[in-house]
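Asker: The following comprises the amino acid sequence and a computationally predicted model.
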Amino acid sequence: MMTNLFSIFDPSTNLLFLPLNWISTFIGLMFIPYSFWLIPNRYYFFWNLILNKLHKEFKMLLGNNPNNNGSTFIFISMFTFILFNNFLGLFPYIFTSTSHLTLSLSISLPLWLSFMFYGWINNTQHMFIHMIPQGTPGILMPFMVLIETISNIIRPGTLAVRLTANMIAGHLLMTLLSGTGPNLPYYFIMILVIVQILLLILESAVAIIQSYVIAILTTLYSSEVN
């Protein structure tokens, strides 16, 4: 029986009619107890090094505004959450929650709305100035305001679609290739296995890059309202 190709992304596993696939979103919490060990291990040192690097980079992007103290923890937490969900989706039989707009839009939209409310309430003049780049001719100002407004409104959608599309594309390609395995000769199966391993390495890199890109872009959007 032929099924829809995108059915691999549907949350269909259930117990007593309760969907269980979304529980995979919280599996990343299992890694937190490592940071509470009395004697830190190599995993803790490695992860702490990454978080410190991200903290310094996000702090540099946000500037020295005292109102931004502690803001980096929001973006570091978001980076960690997306990274764990991207990686866990590469394991067999674990649902990839970041391949759904339900999750990615739920992350980007509230953050964008909070930035907009904060900027327009506290820095109204700065938000108006930001709509017109310096040196814009007077005749082009209405068009620039319209373009900047549209580009600002679609930001949460572009963040969510970027993450979702990149996660779906790799998983679909791996599914399509694996589905051709039973129909291939034995010598082609070895080539298919090598290609799948290379794709898995590529998807691991995409999982890291996409979580970093989402965190960096959100930090830049936050710095624009101050």
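Answerer: Looks like it came in fine. Just so we're clear, the structure is a prediction, and the values are computed from it rather than from any experiment. Numbers count the residues shown, from 1 in each chain.
Asker: Only C-alpha atoms from now on, for both contacts and neighbour counts.
Answerer: Noted.
Asker: roughly how far apart are residue 156 and residue 110?
Answerer: Remark: distance between residue 156 and residue 110 (CA to CA, to the nearest Å) = 9 Å.
Asker: ok, second structure coming up, stack it against the first:
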Amino acid sequence: MANLFSVFDPSTSWGYPLNWLSSFLGLSLLPYLYWFTPSRFTLLWSHFFLMLHRELGVILGRSNLKATFIFITLFTFILFNNFLGLIPYVFTSTSHLVVTLGFALPLWLGFMFYGWVNHTLHMLAHLVPQGTPPVLMPFMVCIETVSNLIRPGTLAVRLAANMIAGHLLLTLLGNQGPNLGSFLLSLLILLQILLLALESAVAVIQSYVFAVLSTLYCSEVG
């Protein structure tokens, strides 16, 4: 099992964890956008961003419409790192809680600080759902407080666990290749391709879920 999880170990032969630099590979592609004429791919990407901006804007409301760009940027960065992990021999940074918790915790702390400083009564009202019987109010305050405190942890663990699960399954099946015959090897390759397509869908879905949940948490403090 130690060898199995070693694929997620951020270490290189130079003795320094340079694997974390894979998250910044997208920055090397940005200058080229100024020299390319708009293609169908860029127009499709812009149309997708516009749809995401409208959907997140519905959650935040018209007063906080500009805040959607923060969550669109977060979605793009997580999506890029998720897809980078599907490339062979490229480090998957989003499979580590160091990265995912680094996304979730500062956002949550910022939301909580802003909400409790500027909208204290609104935050207190969220601790007791509407229609709660007076007898259950102390218990609901405890439950809502705990559920609020674990939000950054659930965001981080959800993303990291989904990335780890798919990569472990691909690694386990790939290690069986040298021990199989030609027919079973062909079936294994077909199964690996299907799992790779599934992991591509998971990469998009988990990025979208992370961005939408962060937007929902932001809308609750305003």
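Answerer: On my side now, so go ahead. Keep in mind that this is a model prediction, so the values were computed, not measured.
Asker: picking that back up, neighbour count winner among residue 156 and residue 110 of the first structure?
Answerer: Per other CA atoms under 10 Å, whichever of residue 156 of the first structure and residue 110 has more neighbours is residue 156, with 21 against 12.
Asker: Just to be sure, the more buried one is in a helix?
Answerer: Yes - using DSSP: H, G, I helix; E, B strand; the rest coil, the assignment for residue 156 of the first structure is a helix.
Asker: In contact with it: list those residues for me.
Answerer: Contacts for residue 156 of the first structure (CA atoms under 8 Å, 6 or more residues apart in numbering) come out as 105, 108, 109, 112.
Asker: what's the counterpart of it in the second structure?
Answerer: The equivalent of residue 156 of the first structure in the second structure is residue 152 (alignment by TM-score structural alignment).
Asker: what's the closest non-adjacent residue to the residue mapped onto residue 80 of the second structure from the first structure?
Answerer: Residue correspondence to the first structure (TM-score structural alignment): residue 80 of the second structure is matched to residue 84. Spatial nearest neighbour of residue 84 of the first structure, chain neighbours left out: residue 28 (5.6 Å); criterion: CA to CA, 6 or more residues apart in numbering.
Asker: Map the one you found onto the second structure.
Answerer: Using TM-score structural alignment, residue 28 of the first structure lines up with residue 26 in the second structure.
Asker: Also residue 50 of the first structure?
Answerer: By TM-score structural alignment, residue 50 of the first structure lines up with residue 48.
Asker: Next, work out how far apart that match and residue 216 of the second structure are.
Answerer: 20 Å.
Asker: the strands in the first structure, which residues?
Answerer: Remark: strands assigned in the first structure by DSSP state E are 14-15, 18-19.
Asker: Mean distance between the last one and the second structure after superposition?
Answerer: Compared with the second structure after the fit, strand 18-19 of the first structure shows a mean deviation of 1.9 Å (mean CA distance after the TM-score superposition for the first structure).
Asker: so where is that strand in the second structure?
Answerer: Under the criterion TM-score structural alignment, strand 18-19 of the first structure matches residues 16-17.
Asker: which outside residues touch that stretch?
Answerer: 10, 11.
Asker: redo that, cut-off 10 Å
Answerer: If you take CA atoms under 10 Å, 6 or more residues apart in numbering as the criterion, stretch 16-17 of the second structure is touched by 9, 10, 11.
Asker: I figured the last one was touching residue 20, is that so?
Answerer: Yes - between residue 11 of the second structure and residue 20 there is a contact under CA atoms under 10 Å: 9.2 Å.
Asker: what sits in contact with each of these two?
Answerer: Residues touching both residue 11 of the second structure and residue 20 (CA under 10 Å, 6+ apart) are residue 91.
Asker: could you pull out the helices for the first structure?
Answerer: Ranges of helices in the first structure, per DSSP state H, are 42-62, 72-88, 101-122, 124-130, 141-153, 155-179, 186-224.
Asker: Aligned to residue 61 of the first structure, what sits in the second structure?
Answerer: Mapped onto the second structure by TM-score structural alignment, residue 61 of the first structure lines up with residue 59.
Asker: actually residue 119 of the first structure, not the one I wrote
Answerer: With TM-score structural alignment as the criterion, residue 119 of the first structure matches residue 115.
Asker: can you pull the contacts of the nearest residue to that match once chain neighbours are set aside?
Answerer: Computed as CA to CA, 6+ apart, the closest residue to residue 115 of the second structure that is not its neighbour in sequence is residue 221, at 4.7 Å. The contact partners of residue 221 of the second structure, by CA under 10 Å, 6+ apart, come to 111, 112, 113, 114, 115, 116, 118, 119, 120, 122, 123, 126.
Asker: Try it again at 7 Å.
Answerer: Residues near residue 221 of the second structure by CA atoms under 7 Å, 6 or more residues apart in numbering: 111, 115, 123.
Asker: cool, and residue 145 of the first structure?
Answerer: 131, 132.
Asker: what does it align to in the second structure?
Answerer: In the second structure, residue 145 of the first structure lands on residue 141 (TM-score structural alignment).
Asker: again, but for residue 132 of the first structure
Answerer: So residue 132 of the first structure corresponds to residue 128, using TM-score structural alignment.
Asker: so how many other residues sit close to its match?
Answerer: By other CA under 10 Å, neighbour count at residue 128 of the second structure equals 21.
Asker: correct me, but it touches residue 139?
Answerer: No - the criterion here is CA atoms under 7 Å, and residue 128 of the second structure misses it with residue 139 at 9.3 Å.
Asker: these two touch, right, the match of residue 119 of the first structure and residue 123?
Answerer: Yes - at 6.5 Å, residue 115 of the second structure counts as touching residue 123 under the criterion of CA under 7 Å.
Asker: What sits closest to the aligned partner of residue 100 of the second structure in the first structure if chain neighbours are left out?
Answerer: In the first structure, the residue equivalent to residue 100 of the second structure is residue 104, according to TM-score structural alignment. Closest residue in space to residue 104 of the first structure, ignoring its immediate chain neighbours: residue 160 at 4.8 Å, by CA to CA, 6+ apart.
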